[in-house]
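>>> Would you be able to build a 3D model of this:
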Amino acid sequence: MKNKSNQKTVNVIKKGISFGTCLSMVISYTAYKSIGWAIVHGCLSWIYVVYYLLKYAHTIF
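As a prediction, this is how the structure comes out:
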């Protein structure tokens, strides 16, 4: 039972990291039109997403 629980946790973490990376790269490329910055921001993942929301939330809504 414990092994199945650990496997589910690992799968959730992997999917979350993948989604965060993809989201940050799309936001970055849309904002800066630069593949280089998109790669850098993809490495930062959720950190960049939160930064972008805090900095530009007033222009989005």
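>>> C-alpha from now on. contacts and neighbour counts both.
OK.
>>> which strands and helices sit next to the lengthiest helix in the chain?
When secondary structure is assigned using DSSP state H, the longest helix within the chain turns out to be helix 2-32. Contact analysis of helix 2-32 by 3 or more C-alpha pairs under 8 Å, 6 or more residues apart in numbering; DSSP states H and E lists helix 35-44, helix 46-60 as its packing neighbours.
>>> run this one through as well so I can compare:
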Amino acid sequence: MKKVNFILVFLLVFAQAYSQERIDSETTRTVITNGISLGSVIAAVTSWERNKSVLWAVIHGIFSWFYVIYFVLTRRADEKK
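Below is the predicted model of the structure:
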């Protein structure tokens, strides 16, 4: 499952970088302003791994980096590597 999550995050980041090469600057600014951030993706993936709930993943994705920091500070022993 961790390999699938890593591949998903990699594809999202790669797709964003690749898509920006072929779009004019105004569209790129709009996508970056209104698009999904890396913090949202990390928060949603870590929330899913911990809770297995789509609702919590969406809520934590909205809180983005705040949830990522909270997750790092409150990790359980089985979540640390």
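>>> Just to confirm, what residue in the first structure is aligned with Thr74 of the second structure?
Taking TM-score structural alignment, Thr74 of the second structure has Lys55 as its aligned residue in the first structure.
>>> which residues touch the residue positioned nearest the centre of the first structure?
Nearest to the centroid of the C-alpha atoms of the first structure, with distances taken as C-alpha atoms, centre = their mean, sits Gly20, at 2.1 Å. When contacts are counted by C-alpha atoms under 8 Å, 6 or more residues apart in numbering, Gly20 of the first structure is found next to 42, 45-46, 49.
>>> can you pick the most crowded of those residues?
In terms of neighbour count, Gly42 stands highest of these at 23 neighbours, by other C-alpha atoms under 10 Å.
>>> unless I'm mixing things up, that one is touching Met25, no?
Yes: in this structure Gly42 of the first structure lies within contact range of Met25 using C-alpha atoms under 8 Å: 4.9 Å.
>>> just the helices and strands packed on helix 2-32 of the first structure: most buried one?
Of those, the one with the most neighbours on average (mean count of other C-alpha atoms under 10 Å) is helix 35-44, at a mean of 17.
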